[in-house]
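> can you look at this prediction? I've put the sequence above it.
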Amino acid sequence: MCGRSHVVIGAGPVGRAVALQLAGQPDTSVVLIDRSHSVLATAQGLLGDLKNVRFDGSFGPCAHSIQARSLIMATSWNDCRNLVGKLAHRMHEASLHTPIICVGWPDPEDPDIARMPPNGPPVVLGAGLEPGLVESLISLAAAELDGLESIVTHCGGIPKIPEPPLNYALAFGRRLPIEQRPALARVNGRAVTRSRFESVSSLFVEGVGLLEAYDDAMVPSTAASTHLSIPTLRQLTVRWPGFADGVRMLHRLGLLSDEEIEIGSTRLRVKHVTEALLTRRSPKEHGDQVILDVAIEDRHRKPGRWTCILRSALQERGFSSMAIATAVPVAAAVECVTRKQLRGAIHPGEATLAEVASMALGKMRGSRMAVLAERATGLLETTMIFGAGHAKAENTARGQRTSKPCTADVPERMGFLGSGFAGSP
């Protein structure tokens, strides 16, 4: 029944990973919904052996049962915004507070966000990897360490092996992340707006190699009101070298314009044709990996850095690293807002969501879904969440550890989830 289930809307790669993560919790059932029969069939092929996951091709049966344990929108913001608004108001009128968790990046200018009832159900506006987990990591670092001068994060999903022409492959979604948009940052106490692909720097990650990074991921609510006592706050996206140059070249050539061209009897936008030619629906046989990096400096110029590499342990079974890294903080956000009985619209980076990071990392470190390699140095080496105290397997290198999944007893199909993941509540 929907009323006793987590309802996941969108059965694509992220929705499937969210359902898999939630299904591993004790006494839990999940309803996975998608209007696309082919997408739903793929989900059934991957998750059909799980007795506590149900599949539905319509939201209709659940629309009247808004007392579900949670409603998770595993779609883009544009695809779910109308439904989110309607559900929020309907629940408010019925005095219900079912958490609504939005995975996609919301449009900060969307007027529907401002109209959400402040005392209505909690609506988390970005609860995946970024926005979501990264903002919570920033909040944890700011709360645990006094006198910070800067926090700079790097985050991104990249192929294990660079794939030309952009050295990038889609792990989920329909569009390449190549849209030109302003990139926000705070530098030396000043709000800064940059072009998304113009300010490119380098980042070396041991075990991966040299990457490029650019200001990209900060949402306006973080730039305007989060941790204002910290003069420098930046959120950068990482890619293999050559990605930003390639995107800039496409823009200069007009290949990402909104102009329409005629192909046969069909008129298509130029950028849609370009994306169709460049898009890789999924990483090739080498798979993908997720990079998380938090670098800090205090007012005495003492540095600290934490780096995490996450790789899916279920890549061959259809679950990418990016999908898992998105799904785990979504499940943590559900727990957080439910336990705290939060209300109304909740933006990434709000202090009320700070513990999502510690919950999510705990789940990742104890999960059979992923392998983590972590390294903490300097000020972050002794912190509660980033430091080496959480290691499951210590490496000889100081401050470095690897979290390995217990794959030896994992059967070929997905039936192992019946007893739940280690680290699940």
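Cool, got the structure. For clarity, every value in this text was computed on a predicted model and none was experimentally measured. Numbers count the residues shown, from 1 in each chain.

> rest of the way, CA atoms for contacts and neighbours
Fine.

> quick one: list the elements packing against the top helix by length along the chain.
Longest helix in the chain, counting residues (DSSP state H): helix 321-340. Secondary-structure packing of helix 321-340 (3 or more Cα pairs under 8 Å, 6 or more residues apart in numbering; DSSP states H and E): helix 13-23, strand 100-102, strand 288-298, strand 303-312, helix 355-366.

> any chance of the ones you listed in CSV, with distance to Ala68 and mean neighbour count too?
Shown next, in CSV, are the helices and strands packed on helix 321-340 (distance: least, Cα to Cα, whole Å; neighbours: other Cα atoms under 10 Å):
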stretch, distance to Ala68, mean neighbour count
helix 13-23, 14, 26
strand 100-102, 10, 26
strand 288-298, 31, 22
strand 303-312, 29, 22
helix 355-366, 21, 22
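
> would you mind giving the ones you listed as CSV with distance to Leu253 added?
Output for the helices and strands packed on helix 321-340, formatted as CSV (distance: least, Cα to Cα, whole Å):
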stretch, distance to Leu253
helix 13-23, 32
strand 100-102, 35
strand 288-298, 29
strand 303-312, 35
helix 355-366, 41
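
> another structure for you, compare them:
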Amino acid sequence: MTQKTFTVLGAGMMGRAVAFDLVQSRGKDCLAVIDANKAACDSLENWLGIETHNLDAKDPAIDELIRDSAAVIVALPYGFNLQFMKKAIAAGAHFCDLGGNDDIVSSQLALDSDAEKADVLCLPDCGLAPGMADVLGAHLARQFDSVGELTIRVGGLPQNPEPPLNYQLVFSVGGLINEYKEKCKVLRNGEITLVDPMEEVENLEFDGIGKLEAFTTSGGAAWLPEIFRGKINKLDYKTIRYPGHAIIFNSILKLGLADENEIAPGITPRKVLEGQIMKNLSGNDEDLVLVRVTATGIVGGNAETRNLDIIDRYDRKNKITAMMRTTAYPTSIIAQMIVDGRITERGVKTPEMCVPGDALIEEMAKREIITRSY
């Protein structure tokens, strides 16, 4: 076992894509991957020829691997993020994760002084949204002298949708339900406000994709409302779907089919719903990811509207989904930027606080994730 620049925790879809990008960028000897699933470790080792370790999350051997790393990347369910960030700080290693839970990120941000004393940077929320899309939002907003409105629209969709939901599961079913159920943090009149999910449905179009809809969902705005409170009048995040999705899924939720009260020992409507979604919407159709960030405000005394669009599609050659590419690659890029000294902050931050948007756009373009500005 040799020292590695990066230790990646998780050999699932996102961990595989992080590992792939690191190998493409720096070679197979730059990382080791840890996972409790031996089959996942073996598959990754056979695919990329990298070092893997079949270890449970509680195994003390993980501590040694972290101590020998410059940076730790966690691609596990968000319940693991805080404990591994604490281990990274104790070991003097930088840290990135895919985030996805505001309460956990708040607990991570509370360790800012600990990370600063350890001379490391810890960045939760490095995925797609929260993550890359919010970095683009902050990047766009900072181009203006003043911003009246900032909107972020993101969606992961099947390229060949099947009615009536026109959707296929591209990440955690629990995360999907949370996004659709929990209150959404926005800015209204410059103040942080909570609004209902799956409301404020709007129509939009992307070239080559056609008509779509977007509606409020939780979590995607990350910490932009806190950063721009009192500075931007209106800021919100919405999820993109094919038309008609919102009204159908909202009806499912209003029937109580995502409630968490037991209807029989160990059985809740939500567990049943999640099981049915996984059973019926976990197709393997080629996917695409859409991102649109729009800012309206004043530049040099003139009113302007500026947009950033991304349309990313399934990578057939490497069998990597668009959701994996747009979630894991930015995480890998950010971790590499920290290790290389291109991001110099220390402490616990979120990406939209300190990741340079122009550099992220440039690095994504090297991976054929193209950001169109207009």
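On my side now, so go ahead. The shown structure was predicted, so the numbers you read here are calculated from the model rather than taken from an experiment.

> got a TM-score for the two of them?
The TM-score (TM-score structural alignment, normalised by the length of structure 2) is 0.86; 357 aligned residues with a Cα RMSD of 2.6 Å.

> out of the helices and strands packed on helix 321-340 of structure 1, which gets nearest to Arg401 of structure 1?
Ranking those by their distance to Arg401 of structure 1 (criterion: Cα to Cα) puts strand 303-312 first, at 9.7 Å.

> which outside residues touch the closest one?
205, 288-297, 319-321, 324-325, 369-381, 386 (Cα atoms under 8 Å, 6 or more residues apart in numbering).

> okay, that strand sits on what stretch of structure 2?
Using TM-score structural alignment, strand 303-312 of structure 1 corresponds to residues 305-314 of structure 2.

> got the contact list for the most centrally placed residue in structure 1?
Centroid-nearest residue in structure 1, with Cα atoms, centre = their mean: Leu129, separated by 2.1 Å. Residues counted as contacts of Leu129 of structure 1 (Cα under 8 Å, 6+ apart) are 325-326, 329.

> from Leu40 of structure 1, how far off is Pro241 of structure 1?
36 Å (Cα to Cα, to the nearest Å).

> do the same with Leu353 of structure 1
Counting by Cα to Cα, the gap from Leu353 of structure 1 to Leu40 of structure 1 is 31 Å.

> show me which of the two is the more surrounded one.
Leu353 (26 against 21; other Cα atoms under 10 Å).

> sorry, back to before: contact partners of the longest helix of structure 1?
Residues contacting helix 321-340 of structure 1 (Cα under 8 Å, 6+ apart): 13-15, 17-18, 21-22, 70, 99, 101, 103, 122, 124, 127-129, 132-133, 157, 171-172, 287-290, 310-312, 315, 353, 355-357, 359-360, 363-364, 369-370.

> and that helix, which residues are buried?
By 16 or more other Cα atoms under 10 Å, the buried positions in helix 321-340 of structure 1 come out as 321-338.

> ok, then the element right after that helix?
strand 345-346 (DSSP states H and E).

> name the helices or strands packed onto that following strand?
strand 123-125.

> next helix or strand past the strand it packs on?
helix 133-144.

> okay, the angle between that following helix and helix 321-340?
Comparing the axes of helix 133-144 of structure 1 and helix 321-340 via axes from the mean of the first three to the mean of the last three Cα atoms, to 10 degrees yields an angle of 50 degrees.

> average gap between helix 133-144 of structure 1 and structure 2?
Its matched residues in structure 2 lie on average 1.6 Å from helix 133-144 of structure 1 after superposition (mean Cα distance after the TM-score superposition for structure 1).

> average offset between the next helix or strand after that helix and structure 2?
Downstream of helix 133-144 of structure 1, the next assigned helix or strand under DSSP H and E is strand 148-159. Superposing on structure 2 and averaging over aligned pairs (mean Cα distance after the TM-score superposition for structure 1), strand 148-159 of structure 1 comes out at 1.5 Å.

> report the angle between strand 148-159 of structure 1 and helix 321-340.
Using the same axes, to 10 degrees: strand 148-159 of structure 1 against helix 321-340 is 130 degrees.

> got a list of contacts for strand 148-159 of structure 1?
Residues contacting strand 148-159 of structure 1 (Cα under 8 Å, 6+ apart): 130, 134, 138, 142, 167-169, 171, 213, 230-240, 283, 286-299, 321-322.

> next, the angle strand 288-298 makes with it.
Using the same axes, to 10 degrees, strand 148-159 of structure 1 lies at 170 degrees relative to strand 288-298.

> pull the distance from strand 148-159 of structure 1 to the chain's centre.
13 Å (Cα atoms, centre = their mean, to the nearest Å).

> after superposition, how close is the helix or strand following it to structure 2?
Per DSSP H and E, the first helix or strand lying C-terminal to strand 148-159 of structure 1 is strand 182-187. Taken over the aligned residues, the distance from strand 182-187 of structure 1 to structure 2 averages 1.3 Å (mean Cα distance after the TM-score superposition for structure 1).
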